[in-house]
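Novice: got a structure for you, letters missing:
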């Protein structure tokens, strides 16, 4: 759709997907007098990776954007996060270790189809009064003291538009960050990903598995099929996400220092071979088929920009950076950075001073703090159930006590503060980075001693749930006790050098 383009706007948003459309929608709802233009390159959004929300992005969608009706009718309610563990490809499905919820989740979360969600939010922004130019390509951007000028190419020719404020929400394309040479890699986290959509995936909660593995079926009350299920191993994990209509999104994420996927003629072949080499994956995906033309790969996954804000401009969402999809925090950072841009624009319109250097400082503190606290060297211990149990209990417990509690109790302005940027946040960040590093160290010792994942089989750790109240600290303490037990057991193992381990050869598959 292409609307008439005016020459001057209050705000021009480059990118019409989740982050760009949300920015425009919030601004139009809160300041309906603003003239806003959304510039979207694609004629229609493609089928992005199936994506899960956390309680942060779930709160943003349901409370900040008020989209419960759409989410409940066009996406799948998410019933928690679940990890699966094994020791060998030949292990029985019924023996595989499990870590996840026992009851339903307490706050709304969803498995979303990003193509559907992005189109809906964009339509809502247009209905709220934002103008849309689509398809349109940004040829050049001129940043000025008072006005930002964009030179655009559309199906009807070239256009030039100006705005008092420019928001870059162009995703991984990073239109503004590339122009200003702000984009940086994260070599300490060399992860790659292959993903596809599948049809014919077995029902996790169906009668076949219930009749064959009654202990599995009767061990918890929540639906496993609508959870975000993760298969795990040394140096890798796989997501399995259900989508409305029956398809599943499945993907492999791996640290290239530690793991090499099976060989195959195509990315789809490599992904499916990897999934079928896992006992849980083989049971659930044994008869599944890859949806043709719906396979993608990313390498490397993490990146970030040095600055997200400057005079008259701000970068939001995936254009600002991406870290790791393990805990589904991608849309969380979209929600936080969108909110930051909206608050800043509103403050400047009201004549209030805005500390742009502080915005950039907090962004870098949050991004690198999040990495150190949660992901640095985590792929060493992803496949060890005891270590991941300790991490999940502590990670998610502190996540609920901090960021989730912040947005639940202060809806609008809770989203305006990035995590790990306050004094208490900094302390918690250092604590999390410490135990994360210790768990990685224990994993290296176990791997070298040949006892990695020794508790992966015939073990289920089912959690009553997390809530954004002080009571969740009991869950954190439970995780601390698992960690300390692992430390004591590790003390008896031979010491290992703190160094990188080369990627092994591709694993042999089981027919």
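Specialist: In hand now; what should we look at? Please read these numbers as outputs of a predicted model, since none were measured by experiment.
Novice: could you use CA atoms for every contact and neighbour count after this?
Specialist: Fine.
Novice: for the stretch 201-350 of the chain, just list every one of the helices.
Specialist: Here the stretch 201-350 of the chain has its helices, by DSSP state H, counting those that start in this stretch, at 207-212, 214-217, 267-276, 279-285, 330-349.
Novice: export those as TSV, with columns for distance to residue 407.
Specialist: As requested, the helices of the stretch 201-350 of the chain are exported to TSV (distance: least, CA to CA, whole Å):
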stretch	distance to residue 407
helix 207-212	39
helix 214-217	35
helix 267-276	36
helix 279-285	36
helix 330-349	10
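Novice: and those helices: which comes nearest residue 482?
Specialist: helix 214-217 (23.2 Å; CA to CA).
Novice: and here is the other one:
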């Protein structure tokens, strides 16, 4: 029996719409239906969270989907992620330690008005030949891999419609139809909540101080274009400018340290802000008459036991797994998710067996997600510790730019030979990368009681550090598969040296140990229960030590063993 469609995508948000474009781009004859429950165009300054992109997701939108011209013309450029620490000085922004790029970045990213973007994606998807039904509520899915899947949905004018398809993709976001139907939800221990609202006015933190020296750190207008993070223990507050002229304001907080009931209504959120971010409250409270909406998301992190099936169904976007918005990774995971899924669907449509690819892609996707959990889990308690967070953010950027971004822009995630070489065993570079990051994140937690310094009036630019410049500029460099593997292994070796030098500085500050102690970055601990084994001892590296010290605030006890 001939199907009504090759692919039915349930959900017409960012994940589903970008998937429809990618599939059509790769195989124009593919017949695609998108069912979206929203009955009309998305509003400007839409209620959705996720306005900030970073490098991997930006590459996907600009280069893979060819949205470069649209993004440059209709959406705002983003001047990186910008962080304000020094919690004892929250009423005087120029006294806070500030982390962010001074100059315009070589690799672009964007601040997205999701409503405007999704309307554009609907237009482009329809123009490419895809069918989109707005106001369509999916009622049920009958999966029949040996024949055809059936999707039953209703609209205002027709209460019971059924279509058949070779492939069914769940892009229903947190509704997660397939996850609930097939029971593959997984819990994740990350009790963090978010609330956010839009103000129909520009908010520019540059206006929060008249200090001329502080004003001079950046070109006029660049601070406003960053994704602003105001931070203290257990929370961060975001400010994100939108192309509509509105500003998105959000509070993301650990529920164990800042109960959800303190922020889950606008008046409560503002009272909380008055207590914890008094300057932000002072600047935002006069604008409350211009609030466009207010949304909440309780315990937003969720995991998934399945992503792709050789039986021709899959999930994408938040229908699968979602971790945390702190580094704006949502579009990144959509980009990887859709790229793996597009590869599977195109292979299947071309008559190839996809069992091996589906299995490898799912394992890789879930392992990658699991490897990022330690970046966020239990880390909100670190957000009031200035030195820890400066080091951690630079470390997290280094690992992100140095390996995952590089693999994506070089199509490494859909090359089985590359994946086999990098992830086949515990000694392969991809597995060691995950282990190295996990150990570094444990060290940050061990260090917490000892980072008590009150640091103030400092500006830290990530691009003052050579290895971060090199990792960032290398994102768009193109390699053959063999060269890519070599480059990943070289970057991992550099990351091992960075980790070792960071640990030497931390141990020097906590214990007074010499700066030339042997360090195994895979077993390093500030308080080992017994003598640590040194299977991989990294020798001191003077050049790397000098780079790491750019982000180090404590005095160093210059001793040698």
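Specialist: Cool, the structure landed. Please read all numbers here as calculations on a predicted model, not as lab measurements.
Novice: rewinding a little: need the helices of the stretch 201-350 of structure 1 in CSV (columns: mean neighbour count and distance to residue 17 of structure 1).
Specialist: Converted to CSV, the helices of the stretch 201-350 of structure 1 look like this (neighbours: other CA atoms under 10 Å; distance: least, CA to CA, whole Å):
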stretch, mean neighbour count, distance to residue 17 of structure 1
helix 207-212, 13, 39
helix 214-217, 16, 39
helix 267-276, 21, 26
helix 279-285, 22, 31
helix 330-349, 22, 11
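Novice: can you tell me the SS state at residue 198 of structure 1?
Specialist: The three-state label given to residue 198 of structure 1 by DSSP: H, G, I helix; E, B strand; the rest coil is strand.
Novice: translate it into the numbering of structure 2.
Specialist: Residue pairing (TM-score structural alignment): residue 198 of structure 1 is matched to residue 199 of structure 2.
Novice: between the helices of the stretch 201-350 of structure 1, which one is nearest to residue 119 of structure 1?
Specialist: Closest among the helices of the stretch 201-350 of structure 1, using CA to CA: helix 330-349, at 15.7 Å.
Novice: quick check: buried residues in the very next helix or strand once past the closest one?
Specialist: Using DSSP states H and E, the helix or strand that follows helix 330-349 of structure 1 in sequence is helix 356-370. Residues 359-360, 362-370 are the ones in helix 356-370 of structure 1 that count as buried (16 or more other CA atoms under 10 Å).
Novice: cool, and stretch 14-29 of structure 2?
Specialist: Quick answer for stretch 14-29 of structure 2 (16+ other CA under 10 Å): 14-25.
Novice: will you turn those into TSV that also has secondary structure?
Specialist: What follows is the buried residues of stretch 14-29 of structure 2, written out as TSV (three-state DSSP):
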residue	secondary structure
14	helix
15	helix
16	helix
17	helix
18	helix
19	helix
20	helix
21	helix
22	helix
23	helix
24	helix
25	helix
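Novice: residues in contact with the helix or strand where residue 71 of structure 1 lies?
Specialist: Element membership for residue 71 of structure 1 (DSSP H and E) is helix 68-74. Helix 68-74 of structure 1 is contacted from outside by 61-62, 110, 112, 116, 244, using CA atoms under 8 Å, 6 or more residues apart in numbering.
Novice: by neighbour count, which of those residues wins?
Specialist: Greatest neighbour count in the contacts of helix 68-74 of structure 1, by other CA atoms under 10 Å, goes to residue 110: 26 neighbours.
Novice: how about residue 239 of structure 1: what's its closest non-neighbour residue?
Specialist: residue 230 (4.7 Å; CA to CA, 6 or more residues apart in numbering).
Novice: OK, contacts around the one you found?
Specialist: Residue 230 of structure 1 sits in contact with 81-84, 237-240, where contact means CA under 8 Å, 6+ apart.
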